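1. here's a sequence, model it:
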Amino acid sequence: MASNRIGRINEEIQRELAALLRTVKDPRVHGLVSITHVDTTPDLRYAKVFVSVLNQQDGKEVIRGLKSAGGYLRRELGRALSLRYTPELLFQEDDSIDKGTHILKLLNDIERKETGGNP
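-> Sure thing, here's the model as predicted:
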């Protein structure tokens, strides 16, 4: 039962943070930045926020900008959610989309080799 509650809280935090990203004025947070997943601890003290950035070269810079804006994001998140504690936000770059693209490319290469090189 508690895991259902944590799951709903994770989804709500993800939704609110996605909306709040547009209000961050830090110039390092630019381009296509999206929140892919949120993982909150059971005591709701910490929330690990996985961030995907379209341009991978800017990923580390975007994470630094989000960490810098963490206090603002946490305060606004606390206003939007009715929780006893607003979790501390820990931002982490998510490269799962790149890994998925790489795996699809490998599978397509294998398929081309099996069919004799014809696309």
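2. contacts, neighbours, all on C-alpha from now
-> Will do.
3. which residues of the chain fall in helices?
-> 2-20, 59-68, 70-80, 96-114 (DSSP state H).
4. any idea which of those is most buried?
-> helix 59-68 (a mean of 18; mean count of other Cα atoms under 10 Å).
5. list of residues touching it?
-> Asp26, Pro27, Arg28, Val29, His30, Val51, Ser52, Val53, Leu90, Phe91, Gln92, Glu93 (Cα atoms under 8 Å, 6 or more residues apart in numbering).
6. out of those, who's nearest Glu11?
-> Val51 (14.1 Å; Cα to Cα).
7. near that closest one, how many other residues are there?
-> 21 (other Cα atoms under 10 Å).
8. and it, how far from Glu111?
-> 32 Å (Cα to Cα, to the nearest Å).
9. also Thr101?
-> Counting by Cα to Cα - Thr101 and Glu111 are separated by 15 Å.
10. just Ile35 next, same as before
-> 33 Å.
11. quick one on the thing from earlier: among the contacts of helix 59-68, which ones are buried?
-> The neighbour count (16 or more other Cα atoms under 10 Å) marks Arg28, Val29, His30, Val51, Ser52, Val53, Leu90, Phe91, Gln92, Glu93 as buried among those.
12. need those residues in a markdown table with distance to Lys60, can you?
-> What follows is the buried ones among the contacts of helix 59-68, written out as a markdown table (distance: Cα to Cα, whole Å):
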| residue | distance to Lys60 |
| --- | --- |
| Arg28 | 9 |
| Val29 | 10 |
| His30 | 12 |
| Val51 | 10 |
| Ser52 | 11 |
| Val53 | 9 |
| Leu90 | 14 |
| Phe91 | 10 |
| Gln92 | 9 |
| Glu93 | 7 |
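13. one more, please, to line up against the first structure:
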Amino acid sequence: MAKDKFSSQGPSQRQLRVGELIRRTLSEVLARGDVHDPELTRMSITVGEVRTSPDLKVATAFVLPLGGHNAQEALDALRRNKGELRRLVSRKLTLKFAPELRFVLDETFDRMDETRRLLAQDTVRRDIAAPDEDA
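-> The predicted structure follows:
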């Protein structure tokens, strides 16, 4: 019963801390070009966030190539080299287990653009600017 109580909550402090460590390390590895894949080393990839599973054995990295161009090619290159990336990341971290890396396209910027577009609509701006009738 107690497990159900905690399952609806967000990630733990440990998950957040480990996710951020993996994000920084993965970003560093990709920026330095430590991977032995010329296609991947010529790409500039942003690692926006890393979410870990509760047991810290799976880490999902939200990535996007610079400018958002060739996103699928970047994702394919990362997935092709996930074993080497896992080894490079785990070498720099002091975790009991090297987490399995999974890569997903980061759609945060797309959602932000859509939100800005919605807020810029005349009807929404009119509703926001309208005086509060309850006051």
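14. in strands only, show me the contacts of helix 59-68 of structure 1.
-> Val51, Ser52, Val53, Leu90, Phe91, Gln92, Glu93 (DSSP state E).
15. which one of those residues is nearest to Leu44 of structure 1?
-> Of these, the one sitting nearest to Leu44 of structure 1 (Cα to Cα) turns out to be Leu90, at 12.5 Å.
16. what's the closest non-adjacent residue to the closest one?
-> Spatial nearest neighbour of Leu90 of structure 1, chain neighbours left out: Lys48 (4.7 Å); criterion: Cα to Cα, 6 or more residues apart in numbering.
17. residues near that neighbour, how many?
-> Based on other Cα under 10 Å, the number of other residues close to Lys48 of structure 1 is 17.
18. correct me if wrong: it contacts Gln92.
-> Yes. Assessed by Cα atoms under 8 Å, Lys48 of structure 1 is found in contact with Gln92 at 7.0 Å.
19. returning to what we had before: now the helices of structure 1 as CSV including distance to Leu44 of structure 1?
-> Output for those, formatted as CSV (distance: least, Cα to Cα, whole Å):
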stretch, distance to Leu44 of structure 1
helix 2-20, 8
helix 59-68, 19
helix 70-80, 12
helix 96-114, 25
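20. and of those helices, who's closest to Thr41 of structure 1?
-> Between Thr41 of structure 1 and the helices of structure 1, the shortest gap by Cα to Cα is with helix 2-20, which sits at 8.1 Å.
21. can you check what angle separates the closest one from helix 70-80?
-> Following axes from the mean of the first three to the mean of the last three Cα atoms, to 10 degrees, one obtains 120 degrees for the angle between helix 2-20 of structure 1 and helix 70-80.
22. run through who's touching helix 2-20 of structure 1.
-> 34-40, 42, 49, 73, 76-77, 80.
23. switch to 6 Å and redo it
-> With Cα atoms under 6 Å, 6 or more residues apart in numbering as the test, helix 2-20 of structure 1 has contacts from Val38.
24. repeat for stretch 84-99 of structure 1
-> Counting by Cα under 6 Å, 6+ apart, Leu44, Arg45, Tyr46, Ala47, Lys48, Val49, Phe50, Val51, Ser52, Gly78 sit against stretch 84-99 of structure 1.
25. any chance of the residues you listed in TSV, plus distance to Arg15 of structure 1?
-> Below are these laid out as TSV (distance: Cα to Cα, whole Å):
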residue	distance to Arg15 of structure 1
Leu44	17
Arg45	18
Tyr46	17
Ala47	13
Lys48	14
Val49	12
Phe50	13
Val51	13
Ser52	15
Gly78	13
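26. what is the burial count for Gly67 of structure 2?
-> 10.
27. right, I'll leave it there.
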